[in-house]
Structure formats: C-alpha cells, structure tokens
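>>> Have a look at this prediction, sequence included:
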Amino acid sequence: MDYINRWGLLNSLISIINETSDNDTNVMLAKYLLENYNRLHELNVYDIADECFVSRATVRRLAQSLGYNNFKDLKKQFDDFYSNYSFYRFGIPATSEEHSVANHLYEMALECDRHLTPDFLERVVTKIHQSKQIVFLTSDVYSDQCSDFQKAMILSGKIVRVISNKFEDNPVLENLNQDDMLVVLSVAGFFANVSFDMVNSLDTHKVLITTIHKELYEKHYNEVWYLSSSDLSQSRSVYTIYALKYYLESIYATYIKKYGK
C-alpha cells in the first residue's frame, strides 16, 4: 500500500467497530488497537494475539486487510503519525486570562472573515455549482467536518463526495477531469505534503484549504484558499479545531442563499 493510504488508518479501524458485528474477531482486534494506541510501541504481534485470544495469523490478516504487510508496519503507522493523531488528545490552551479560548475563537473568526469576502464567496459557490463533481480529500482528522458539509450540500441538491481513506487507486479520483473540482483539506500542512505527488498527478481543478503559505502550493494548485494570513503552528489551536468548520459553514450559507431549493 502506498504511504498516502496510511493517513486513513484511524478511519479504517473506526469503520470496523462501527459497521461490524461485535462477535467478529476483527472488531475485537480493532477495539484493542484503538484502546491501546498510546502503548502500541511496546507491543508486538505475540502480545496482541495472547491478550485477544487469537492466533498471530489472525492479527497479521487484519493488518493485511488494512493494507499493511504485517503488524509491525501497522504499528509504525501510529509512531510515524503520533503528532498528527495528537490532534485528538489535547485541549486548546488559553495563553492568559486576556487570551481565553473564547477570545481566540473571536480572533480566528475575524481572521477567517478577512478571507471570506463577499466576492470570494460568490466566486467559490459559483465554481462549486458549475462543477460536475465535487470531491473533498482529507486525512481522517477532518473527515467529520467534511461529512457535515457533505450532508448539508446533498440535501441542498449538490452531490459532494468525501475521501478520507483508501486514497491510492481510488476510481473516484482517477475519473476526475477539468469539469470537476478536487478540494484538499490540510489546515497545518501535514496532509498537503504527503498527498502532493498524488494530487499533482490528477487532471482536474485543484483547490487547497490551509493555513500554510508555500509557493509550491500556489504553483501546483489552481487555487489556494487560506484560513489565515500567515503560517500557523502545527500544534492544536482554535484553527486546527474550528477554522475549517467556520470556513465551510460560511461557504454553505452563501451557497444555500444563492442556489438552495
């Protein structure tokens, strides 16, 4: 499996526990991996087989079904993306009484609004409406925000697709053309970096939503929609949690006003 596909591992494990019967061995293993994520670096296939009362072959089959050669490769996924998955594990710090989370949110909204001008929003929703297909591409970190936008748009008469795992050899991506629109979501730049080569190979109208300002992005994307005027830290902040939601909601509000049924 290509490196990029591994950015959907968390979604893949969660899909197993959401969509499969509790008496399925894979559910037990998926729950175990998720519950023990913080100590996976200490475990090996023998430990997991013993603690879950399954064979080592069963553990290996789960890893292979998720696209890994073996459990060791799957475990390395969590090590490699520890900082990315830390998105879920820490709260947003208040730097002082004067800069509470509420104040940070207010400042974030003002900053986003500087980019979400009426002319910009009008151009964006017109492009969305005119595009034959709209596909959002993101790691599992922002799949929920995309899903909310997707549901709202579909109920307003515009089909939107969201891809947050199984990126490589995906027929939806491979069939995109210049009549379509691909929107890549990467607030802190992690996903934009690892998906760059794959996205660059696609022949479609490409948009990146990010806080990271790079000449490379502006050169290879048709459009870059910025959430902020300057690069932001990769640590958890109001931008990594709320900016994308605010941004997409502003786009949807403009779309429904102009094109809603």
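Nice, I can see it. Residues are numbered from 1 along each chain as shown.
>>> Only C-alpha atoms from now on, for both contacts and neighbour counts.
OK.
>>> you'd agree F191 is up against D140?
No - at 9.9 Å, F191 and D140 do not qualify as touching, with contact defined as C-alpha atoms under 8 Å.
>>> Give the residues shared as contacts by those two.
W7 (C-alpha atoms under 8 Å, 6 or more residues apart in numbering).
>>> For whatever helix or strand D50 lives in, which helices and strands make contact with it?
Per DSSP states H and E, D50 falls inside helix 45-52. Using 3 or more C-alpha pairs under 8 Å, 6 or more residues apart in numbering; DSSP states H and E, the elements in contact with helix 45-52 are helix 25-35, helix 56-65.
>>> Okay, buried residues for the last one please.
Going by neighbour count (16 or more other C-alpha atoms under 10 Å), the buried part of helix 56-65 is 56, 59-64.
>>> Then stretch 253-261?
Neighbour counts over stretch 253-261 (16+ other C-alpha under 10 Å) mark 254-255 as buried.
>>> What are the contacting residues of stretch 249-261?
116, 121-122, 124-125, 129, 149, 152-153, 156-157.
>>> Output the residues you listed as CSV; include the columns neighbour count.
Output for these, formatted as CSV (neighbours: other C-alpha atoms under 10 Å):
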residue, neighbour count
L116, 20
L121, 18
E122, 15
V124, 17
V125, 19
H129, 17
F149, 20
A152, 18
M153, 17
S156, 15
G157, 13
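>>> take a look at this one as well, against the first:
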Amino acid sequence: MKSLFYRLIIFLDTASEADTNYNIAWYMAHNFSKVAKMGISQLAKECYVSPATISRFCRALGYENYAHLKQECSSFASDSKKFNNLINVPLNVMKDKPQACTEYYSKQVCHAVANLTHYLDWNVIDKVLELIHDSDSVAFFGTQFSHSAALHFQTDLLMLEKFTMAYMETQRQIECARSLDRNSVAIIMTVNGFYLKSNTKVLQYLKKAHCKVVLITNNPGIDIGIDVDYTIILGDSKQRKTGKHTLLTTVELMSLRYYSLYYPDVQENIV
C-alpha cells in the first residue's frame, strides 16, 4: 500500500500543476476513501478528464488498470492500521517512554550495522564495482528508501566521473529497463523484496535485455524471477526492519571502495 502513496508523492513533487496527471494525483491524495468506492467514470468526472485519461494515469503509476489501483485504495480504506511500524519498536513504548524507545531502536540499528562485517562479500562487491566502472550503461532500480539510497550512490558515482541512471517514476524505470542490452548493468535495490511485487514489467524487460543483473537485498531467500549475476546480502531476514540502515552504510562503503580503486591519483586525493 505504501508504494501507492510514494508514487503519488513523486507526481505531486515533480509534475507541473498544469499537468493533467498532477490534478488526478492531487484529487486521489485528498480522497482515498472516496476513490475506493468510485467507478472510473465517476473519478474521471471529479477530475474533469476522460476515463481513458484515468486509465493512462493508472499505467503511468505502474498499475495494469484502474481496477488494480482501486483495489489498493480499497485496502487502505478498509484497514484500521493506517501506518506500518517499520522500525520494530513497540508502539506503547514510543507513546509512554520515547527515550527508552530511542535506546531500544538505536541498539537494533547498531547491531545490524556491526553485523555487516559478517555478511558483505567484498569479492562480490569488487566484481560489481568493476561492472559499474566498465559498462557504459548502468541503471539502478528501486522504490521508496531503496531508491533514495540509489540516488545517493548515483550522486557519489557522478562525483567520481561515472554517469549512471536512477529514475524515480515507475514509467521512466520501465522505459529505462526496455532500453538496456546485454552490455548493460541493472542494479536492483530492494531491502525487503517489495520492489518485485509492483514492478514486474521492469523485471520482464531486464530478462529480455540479457543484461548483467545485480541484486542488493536484506532478504537472502528472495527469488526475483530472473537470473541474477551477483547478489550483495546486507543481513538475514530477521533484520529486515533495520535493512535501510545497512543498505545506506553499504552504499557509502561501496562509494569509497570505488573511489579507492578507480579514481585518478587516488593516493594524492584520498583523505
């Protein structure tokens, strides 16, 4: 469900207010419960567009059709639990003892990050960094926090004179995947594996491309349905709620490792 909110926010943050899709996204963001009960014609009327425009908007968000999107809205409307506790902290502790909650969660994060020394395979990471360095076409795929980490890595690499792609919008990610070939590198970041549930088109195009595929995840048992050349494991499935921290730490370590291996005159510049 959170992926729908994320996609709507992307539209609202990046599209022009004159864009028809912006107006649809704005209406939905303010009327989730209503949309859950609306037919496509009624929503089109409320947004002053045609049903065909609503269908195109749904596909732009990564949904097959309006019924698929409406189903997610209905799930939200009928769920009394509107917010997922993704940091594994008891809600009653946060309400009554925020200081104790801070200590509790901090210990979880420190434990997960410390365990990276046992999980990160630097032989694999070095091969992935070599792929990134040698390929002219490198693309990151992820959503929500994983995409933020991909942007962080993308920025670091650009500072090191390596251009990569990391598109936010679902449709742009699909178009990017479709443009790759066997000489390209696709890096999928998905802490818990949720990316796979709503981005099957991206995976289908990656499979057709026969490109090199790298998976970075905190879910060792994940099966993404296509061949993976290299997998970077961040921890075990029991630590998935702290996976965002191990992902960001790993990205920063990989950036520094890339710098040490490939940046010109590194011995003079590294600090």
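Thanks, I have it. None of these values were measured; they are calculated from a predicted model.
>>> hmm, back to that, of all the helices and strands packed on helix 45-52 of structure 1, which one comes closest to N18 of structure 1?
helix 25-35 (8.8 Å; C-alpha to C-alpha).
>>> Give me the angle between that closest one and helix 56-65.
Angle of helix 25-35 of structure 1 versus helix 56-65, following axes from the mean of the first three to the mean of the last three C-alpha atoms, to 10 degrees, is 80 degrees.
>>> Give me the residues contacting helix 25-35 of structure 1.
Residues from elsewhere that reach helix 25-35 of structure 1 (C-alpha under 8 Å, 6+ apart): 13-14, 16-17, 20-22, 40, 52, 59, 62.
>>> check the fit of that helix onto structure 2 and give the mean distance.
Following the fit onto structure 2, the mean deviation recorded for helix 25-35 of structure 1 is 2.8 Å by mean C-alpha distance after the TM-score superposition for structure 1.
>>> and that helix with helix 45-52, angle?
110 degrees.
>>> what ranges do the strands span in structure 1?
134-137, 160-163, 181-185, 205-210, 223-226 (DSSP state E).
>>> As TSV, these with mean neighbour count would be great.
Shown next, in TSV, are those (neighbours: other C-alpha under 10 Å):
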stretch	mean neighbour count
strand 134-137	22
strand 160-163	20
strand 181-185	24
strand 205-210	22
strand 223-226	18
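>>> which one of those strands lies closest to E107 of structure 1?
Among these, strand 223-226 sits nearest to E107 of structure 1 (C-alpha to C-alpha), with 15.4 Å.
>>> Where in structure 2 does the helix or strand just after the closest one fall?
Per DSSP H and E, the first helix or strand lying C-terminal to strand 223-226 of structure 1 is helix 238. Alignment of helix 238 of structure 1 against structure 2: residues 242, by TM-score structural alignment.
>>> For that stretch, which outside residues touch it?
Outside of stretch 242 of structure 2, the residues within contact range by C-alpha under 8 Å, 6+ apart are 87, 108-109, 112.
>>> quick one: buried residues of the helix holding D50 of structure 1?
45, 48-49.
>>> which ones are touching Y6 of structure 2?
Y6 of structure 2 touches Q144, counting by C-alpha under 8 Å, 6+ apart.
>>> wait, I meant F78 of structure 1
Listed by C-alpha under 8 Å, 6+ apart, the contact set of F78 of structure 1 reads 37, 40, 85.
>>> Apart from its chain neighbours, what residue comes closest to L69 of structure 2?
Once flanking residues are discounted, L69 of structure 2 sits nearest to Y63: 6.1 Å by C-alpha to C-alpha, 6 or more residues apart in numbering.
>>> do the same with T210 of structure 1
Residue nearest to T210 of structure 1 in three dimensions, not counting chain neighbours: V187, with 4.2 Å by C-alpha to C-alpha, 6+ apart.
>>> picking that back up, out of the helices and strands packed on helix 45-52 of structure 1, the one nearest T204 of structure 1 is which?
Here helix 56-65 is closest among the helices and strands packed on helix 45-52 of structure 1 (C-alpha to C-alpha), at 30.4 Å.
>>> Residues contacting that closest one, please?
The contact list for helix 56-65 of structure 1, computed with C-alpha under 8 Å, 6+ apart, reads 26, 29, 45-46, 48-49, 69-71, 74.
>>> In helices only, show me the contacts of stretch 249-261 of structure 1.
Among these, the residues falling in helices (DSSP state H) are 121-122, 124-125, 129, 149, 152-153.
>>> Quick one: map V184 of structure 1 onto structure 2.
In structure 2, the residue paired with V184 of structure 1 is I188, using TM-score structural alignment.
>>> and its match, what does it touch?
Contact analysis of I188 of structure 2 by C-alpha under 8 Å, 6+ apart lists 140-142, 213-216.
>>> go with 7 Å
By C-alpha atoms under 7 Å, 6 or more residues apart in numbering, the residues touching I188 of structure 2 are 140-142, 214-216.
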